[in-house]
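Asker: sequence first, predicted model second:
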Amino acid sequence: MLKKVMCFMLLLLLLAACSEEPVIVKKDSPPENPDSNPAIVKKQTNVQDEAEKFVEFALPDEQIMINLEMVPILNVYLRTSKNREKAIREMNLSRIEADSKELYLLEFSCHKKLCSYLLLDKSKKNQAYLVADMAKSMQIQLSPDNDKIMLHFNRKQTTPVPLSDIVVIDLKNWVPLTLENKSTDEQLLGFKWPLISSYWFDNNTIEVVKPAVPKPTKSNMDKWQQNSVPVTKIQFDIRTQ
C-alpha cells in the first residue's frame, strides 16, 4: 500500500513539473517574526475573482511561499486533512546550505514522529521531489562536487534500532540515482537495515556504517547493543547511466 501511495505522489509531481509556474516564491523582505507558524496566504491572479493559494514559511532571514497548485501532493494533503490549520502549523521548512543552489526540505504529514519529505530546488526550474514517506530525516549531505545530494532517513519499527534508507538525487538532472552495494548481495537500503551513519567517500561513492550482526533481528540487535556495538563499513557506488 505504501508503494502505491508513493507512486501516486510521484505521478502528481511529474504532472506539476510540466507547468512553467514557479513552485517557490521568495519575498523581498525578511520576516517580521522568524518564529511564526506557517500559514495559508493568497496572491491575486490576472483572472477576475481568482487567487492562487500559497503556504508561507518564515525562516530566520527569508520568507518563502510554496505554490500549492504547483505541488499537488501538498494540495491534496491539505484538502483532505481533517484539521487543515493544524496540518499547516506542523509543517517544517528548512534551507539546505549549497553553493549556487537554493535547496529546501519540507517536512509534512507527520504521524507518530514519522513524516513525508519534499526536496525543493528554487535555483533550477523550481523543482520538487518526494524523497521519503513515513520516515525521519537524520542526515543531509552534498557530494564534494555539489552535483548530488544524499538524504539519510530512519523509520522506527520492531527492532531496538531504527531501520534506514538513503536517497541520492542528481541535482543537475533532478533524478534519483541508484546505489549499488559492491560488498555484499544483501539488501541494506529501503528500511531493511539500521545504518548508524552515512557519508560521501568521493563524488560517486557513499560509505555507510552498519551494526556487525548477521541479521537485524530484535535478538541480534539487543545483543549488539550489549556488546560495545561493533560496526562494519559498506560502500555503495552510484550506478552510471
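Answerer: Here it is on my side, so go on.

Asker: please count neighbours and contacts with C-alpha atoms only from this point.
Answerer: OK.

Asker: check contacts around residue 132.
Answerer: 115, 116, 117, 118, 153 (Cα atoms under 8 Å, 6 or more residues apart in numbering).

Asker: near the second one, how many other residues are there?
Answerer: Other residues lying near residue 116 total 20 when counted by other Cα atoms under 10 Å.

Asker: same question for the third one.
Answerer: As a burial measure, the neighbour count of residue 117 was computed by other Cα under 10 Å and equals 24.

Asker: below is an additional structure, to be compared with the one above:
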Amino acid sequence: MKKWCTILGILIFTLAGCQSSHKTAQSANLEGVQTESTQNNSERQPSESALEHEVIINEKVYSFRLDDYPILSKYVHNFHDPLKKFQSLTFKPIHEDLYVVTFACHQNKCSTLLLDLKKGASFLLSDLSALVDQQLSIDEAFASFLFERKRENGTNIHQLLVIDLQTMQPVSLELDNDDNLIPRPNQYQYEIQSVTFKNNQLLIVSSDPSSITKNTWLETTWTYK
C-alpha cells in the first residue's frame, strides 16, 4: 500500500511539473510575440522628423519634413517641442519660396540658413556672424548676403556671399579689372560699406586693406558669372 502511495505521489509531482513548464513556455512565447509586435509597430511608425507638417509663411501654406533640413532639424531637436520651435523661427523672404532663417544666436552672433521650402533644400550661409544686408540681383536669379564680425580691437570685418538661387550654391567673384588689387570679399579680411548689383556685376565699397590710413574707402567692380 505504501508503495502505491509513493508511485501516485511521483505521478502527481511529474504532472504538476509538466503543467508548470508548459505555462512557462506559453508565457515566454507570448512575451516574445508582444515584444516583436511592439518592435514592428515602432518600425512602422515614422519619427516626427520624417512626418509631413504644415507651416504658413507669408500667407503661403508649405508642407515640410524636418528631415529635409538636417542642420535646422538638429537644432530644433534640442528643445522639448521641435516642431513648435521650428514654427517659432523668423522666416525672412528672399524670393518666392526662398527664405533666410537665423538661429542659435549668442551675443548677436547667429547661424544663418537659406531655405527653399518648396524644394525642401537648404544651404548654410554663415556661422557665428550677424547678417547685416541682403539684396536680390536685377534678374532675380542671384542674391547677396553680407555678414559681419568684430575683431578684438572692435573694428568690423565682413564676408560677402553671392548665391545662385537656382542651385543654392555660392558663385565665385572675380575683379573686373586689376587696377585695384584686393582680396576677395568672402574671407572676412576687411570692412565692406556697401554692395550694389549692376547687371552681372557687383559694385563694392570697402576699406582698402593695403592702406594704413583708417576710413580709406575703395570702390571695386566684381563679376560673379
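Answerer: Sure, I can see it. As the structure is a prediction and not an experimental result, all values here were calculated from the model.

Asker: on that earlier part again, any chance of the contacts of residue 132 of the first structure in a markdown table with distance to residue 64 of the first structure and secondary structure as columns?
Answerer: Below are those laid out as a markdown table (distance: Cα to Cα, whole Å; DSSP: H, G, I helix; E, B strand; the rest coil):
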| residue | distance to residue 64 of the first structure | secondary structure |
| --- | --- | --- |
| 115 | 20 | strand |
| 116 | 19 | strand |
| 117 | 17 | strand |
| 118 | 15 | strand |
| 153 | 24 | strand |
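
Asker: spatially, which two of those residues are the most separated?
Answerer: Across these, the longest distance by Cα to Cα is 12.6 Å; it joins 118 and 153.

Asker: more neighbours: which of these two?
Answerer: Just comparing residue 118 of the first structure and residue 153: by other Cα under 10 Å the higher neighbour count belongs to residue 153, 26 against 21.

Asker: give the contact list for the alignment partner in the first structure of residue 136 of the second structure.
Answerer: The criterion is TM-score structural alignment: under it, residue 136 of the second structure has residue 142 as its aligned partner in the first structure. Contact partners of residue 142 of the first structure, counting by Cα under 8 Å, 6+ apart, are 98, 148, 149, 150, 200.

Asker: from the residues you listed, which would you call buried?
Answerer: Of the members of those, the ones counted as buried by neighbours, 16 or more other Cα atoms under 10 Å, are 148, 149, 150, 200.

Asker: reformat the residues you listed as TSV; add secondary structure and distance to residue 209 of the first structure.
Answerer: Converted to TSV, those look like this (DSSP: H, G, I helix; E, B strand; the rest coil; distance: Cα to Cα, whole Å):
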residue	secondary structure	distance to residue 209 of the first structure
148	strand	20
149	strand	18
150	strand	15
200	strand	12
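
Asker: so what's residue 215 of the first structure up against?
Answerer: Neighbouring residues of residue 215 of the first structure by Cα under 8 Å, 6+ apart: there are none.

Asker: and residue 140 of the second structure, by the same measure?
Answerer: Going by Cα under 8 Å, 6+ apart, residue 140 of the second structure touches residue 95.

Asker: try it again at 10 Å.
Answerer: Under the criterion of Cα atoms under 10 Å, 6 or more residues apart in numbering, the neighbours of residue 140 of the second structure are 94, 95, 164, 165.

Asker: the second structure: strands as residue ranges?
Answerer: The residue ranges that make up the strands of the second structure, judged by DSSP state E, are 53-57, 60-64, 91-95, 98-106, 109-116, 121-136, 142-150, 156-164, 169-170, 174-175, 192-198, 201-207, 217-223.
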